[in-house]
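**Student:** have a look at this prediction, sequence included:
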Amino acid sequence: MAAEASKIDIKDLSRQQLAEWLQSRGQRPFRTDQILRWVYLHQSDRFEEMTNIGKPLRAALSAAFVNPRLQVENEASSKDGSRKFLFRLYDGRHIETVLIPEKDHFTLCISSQVGCRQGCRFCMTAKGGWIRNLSTGEIVSQVRDVKQHVDAMGDMPLTNIVFMGMGEPLDNYANVIQALEAITDGDWGLKFSSRRVTVSTAGIVPAMADLGRDTPVNLAVSLNATEDDTRSRLMPVNRRYPIADLIEACRRYPLPPRRKITFEYILMKGVNDSLKDARRLVKLLRPIKAKINLIPFNEHPGSEFLRPDPDRIAQFQETLADHHYTAMVRHSKGQDIGAACGQLRAKLEMDEG
């Protein structure tokens, strides 16, 4: 066990880092992608299985690296088809990953941190605080492991990835960017289209320009209010990067052709669901190529917030539609299994306590 613990997860290496490791051992450059295809495309867990690589190199890889799977601590299935995985990490910490069925494909909601430091009042993950960032390998493993599971089922393909699970992706920037390379690379990686991968942020303004420069994936912004007082109460990040700064960063964001920024707006009864809020939202987003996801609050035990009445949700959506915005109401799936981020982890910690 001690020898294994001293080895590096090969998925923590970037393509460039693996290429340099191989070069230092006199290996030819093509070996880099050859090995990575075994890891990601062929879903191989053991270096001994890499049959088009010579035995000495396989032995060197085995001596230096490991290629582990995440340990499934708990798995819950919803009546709507959603499945939540509670993964146990090497240090005993836990993260959550949710597989969501759509009409003809699956979407996977993945985590980027153990906990979160943003402290949003409506979020279950925030209540546990921030513990640590996930490594590149831990981020990619969520996709790699669940993809293997989905492919074995054979019902529908896994095509969409959203960084909307536990944690703030832009607070773990370097590892998220490196993971995105492995997820989206069309040659040696997992081959997900960048058009079907979305990174969601609470509004870490300085990192948003970097994201647009470093990757062509989609951007989603968790907005949730139309004026600073309310947003600062809901989301402490707004005290550092107020709405005007956030909107300006979105206006400057280098969108690929025919793309829009998605704004996530969690509707909370009596907090941010008035028609005045809807009209302010229309005005606020006017300078941006935007679409809006309206998410009625997913009530959970101990929450101080409530879901708005259905009529109010419909009126809010109609106000946006009247001003030519694409505004979809996204009802939370997996409510019977606690699919809101952090609920399964919180329950485990409560049971263990």
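**Tutor:** Received the coordinates, thanks. Residues are numbered from 1 along each chain as shown.
**Student:** contacts, neighbours, all on C-alpha from now
**Tutor:** Fine.
**Student:** please report how far residue 173 lies from residue 209.
**Tutor:** For residue 173, the distance to residue 209 (C-alpha to C-alpha, to the nearest Å) stands at 12 Å.
**Student:** put this next to the previous one:
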Amino acid sequence: MKNSKKDIRALSKKELQDFFVSHGDKSFRGSQVYDWLWNKATYNFEDMTNLSKETRQMLMDNFVINNIEVDQMQRSKDGTIKNAVKLHDGFTVESVLIPTMSRTTACVSSQVGCSLDCKFCATAKLKRLRNLNADEIFDQVVAIDKESKLYNGIPLSNIVYMGMGEPLMNYNNVLKSIEKITSPEGLGMSPRRITLSTSGVPKMIKKLADDEVKFHLAVSLHSAIDEIRTQIMPFNAKFPLADLRESLVYWYEKTGKSVTYEYIVWNGINDREEDIRALVEFCKAIPCKVNIIEYNPIDDGQFQQGTDVAVAKYMNALEANHITVTLRHSRGKDIDAACGQLANKMKV
């Protein structure tokens, strides 16, 4: 039998206040409950100790808290932690804690599976089963923050929406989760410490700009030639590079924020001189930086890491054109926690 109780975290603060007024109580009770849910990240009504037993029982009679549970945690030899996160309906997603000397970063998922079809990514093979709710994304951050404090002795410092799923195809829930994470009534993190990574949905990038978001934007690019990009990221046929470029120019004009391009060099796919020239030209559209990322295999062998020589050519060409470029080595590869590997060994 389906549970008829409503998920209390689907209610706004005003709706919680109205609920208590409709039950003959004061509206500030709603504010108290809201604080327990979002500031203290409490998952049990019994733990809301500034409420009477009768009030807590009323909440239990009417609502549920559909919180996530860390079903399995793996620790890499480099300190990276990967969580298999079980959702209330039995689906599983993955999130990652990446500790470095200067920061601790949470990599969170936004979908069960993915709406897009990038051929080099394990998550894309699952297809999209459903979007995550805002509270399910929020819970991943809470869990990783606790783990960072436990194992590293420091709180979480940064968040990237770079786990399973395409964040811009779950726009409303992603932005609502960021609002809860950054609000003083929530976790109080600065939006400047949050990066949303997208494969590039031009219409939604423009919407981000129109909504005047304060967080950073990264684009998973991997080729600046339409024919090549469509081969490795087939959705590019619907969202070609000209449209992506236009949306990024719009983003910069509206927000004044530069963009980070994530780029993997593959042997025999995008390692030619013309590939390098195309990326340099694409980067000239707006202020940006390029992260060249080490490739993480997903077992089918179709994609192989480009040679050191090819990577060096990319970096030299970008630097010669005064474009900031960084070479990033992957973390957590031994537990399939690196970029593109999430869901590699997971069954949903």
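**Tutor:** Noted; the coordinates are in hand. Keep in mind that this is a model prediction, so the values were computed, not measured.
**Student:** structure 1: strands as residue ranges?
**Tutor:** For structure 1, applying DSSP state E gives strands covering 8-9, 65-66, 71-77, 83-88, 94-101, 106-109, 113-115, 130-133, 158-163, 197-201, 218-222, 261-267, 290-296, 326-329.
**Student:** packing partners for the longest one?
**Tutor:** Using 3 or more C-alpha pairs under 8 Å, 6 or more residues apart in numbering; DSSP states H and E as the contact criterion, the elements in contact with strand 94-101 of structure 1 are strand 83-88, strand 106-109, strand 113-115, helix 343-352.
**Student:** same thing but 7 Å
**Tutor:** If contacts are counted by 3 or more C-alpha pairs under 7 Å, 6 or more residues apart in numbering; DSSP states H and E, strand 94-101 of structure 1 sits against strand 83-88, strand 106-109.
**Student:** and what of the fourth one?
**Tutor:** Strand 83-88 of structure 1 is packed against strand 71-77, strand 94-101, with contacts defined by 3+ C-alpha pairs under 7 Å, 6+ apart.
**Student:** only the buried residues of it, if you could.
**Tutor:** 83-88 (16 or more other C-alpha atoms under 10 Å).
**Student:** what does it contact?
**Tutor:** 70-77, 94-100, 339, 345 (C-alpha atoms under 7 Å, 6 or more residues apart in numbering).
**Student:** what about the aligned residue in structure 1 for residue 57 of structure 2, distance to residue 302 of structure 1?
**Tutor:** Per TM-score structural alignment, the equivalent position to residue 57 of structure 2 in structure 1 is residue 59. With the distance defined as C-alpha to C-alpha, residue 59 of structure 1 ends up 53 Å from residue 302 of structure 1.
**Student:** more crowded one of these two?
**Tutor:** The residue with more neighbours, out of residue 59 of structure 1 and residue 302, is residue 59; 12 against 7, by other C-alpha atoms under 10 Å.
**Student:** helices of the stretch 101-250 of structure 1, residue ranges please.
**Tutor:** In the stretch 101-250 of structure 1, the helices defined using DSSP state H, counting those that start in this stretch lie at 124-127, 136-153, 173-184, 205-214, 228-234, 237-240, 243-252.
**Student:** relative to residue 294 of structure 1, which of the ones you listed is closest?
**Tutor:** Across the helices of the stretch 101-250 of structure 1, residue 294 of structure 1 has its closest neighbour in helix 228-234 (15.8 Å, C-alpha to C-alpha).
**Student:** now do the buried residues in the closest one.
**Tutor:** For helix 228-234 of structure 1, using 16+ other C-alpha under 10 Å, the buried residues are 228, 231-232, 234.
**Student:** now it: which residue numbers in structure 2?
**Tutor:** With TM-score structural alignment as the criterion, helix 228-234 of structure 1 aligns to 226-232.
**Student:** the matching stretch: average distance to aligned residues in structure 1?
**Tutor:** The superposed stretch 226-232 of structure 2 is, by mean C-alpha distance after the TM-score superposition for structure 1, a mean 0.8 Å from where its aligned residues fall in structure 1.
**Student:** now check structure 2 for the residue matching residue 107 of structure 1.
**Tutor:** Match for residue 107 of structure 1 (TM-score structural alignment): residue 105.
**Student:** and its match, how many neighbours does it have?
**Tutor:** Neighbour tally, residue 105 of structure 2, other C-alpha under 10 Å: 24.
**Student:** can you pull the contacts of the closest residue to it other than its chain neighbours?
**Tutor:** Of all residues not flanking residue 105 of structure 2 in the chain, residue 158 sits nearest, at 4.5 Å (C-alpha to C-alpha, 6 or more residues apart in numbering). Contact analysis of residue 158 of structure 2 by C-alpha under 7 Å, 6+ apart lists 104-106, 193-194.
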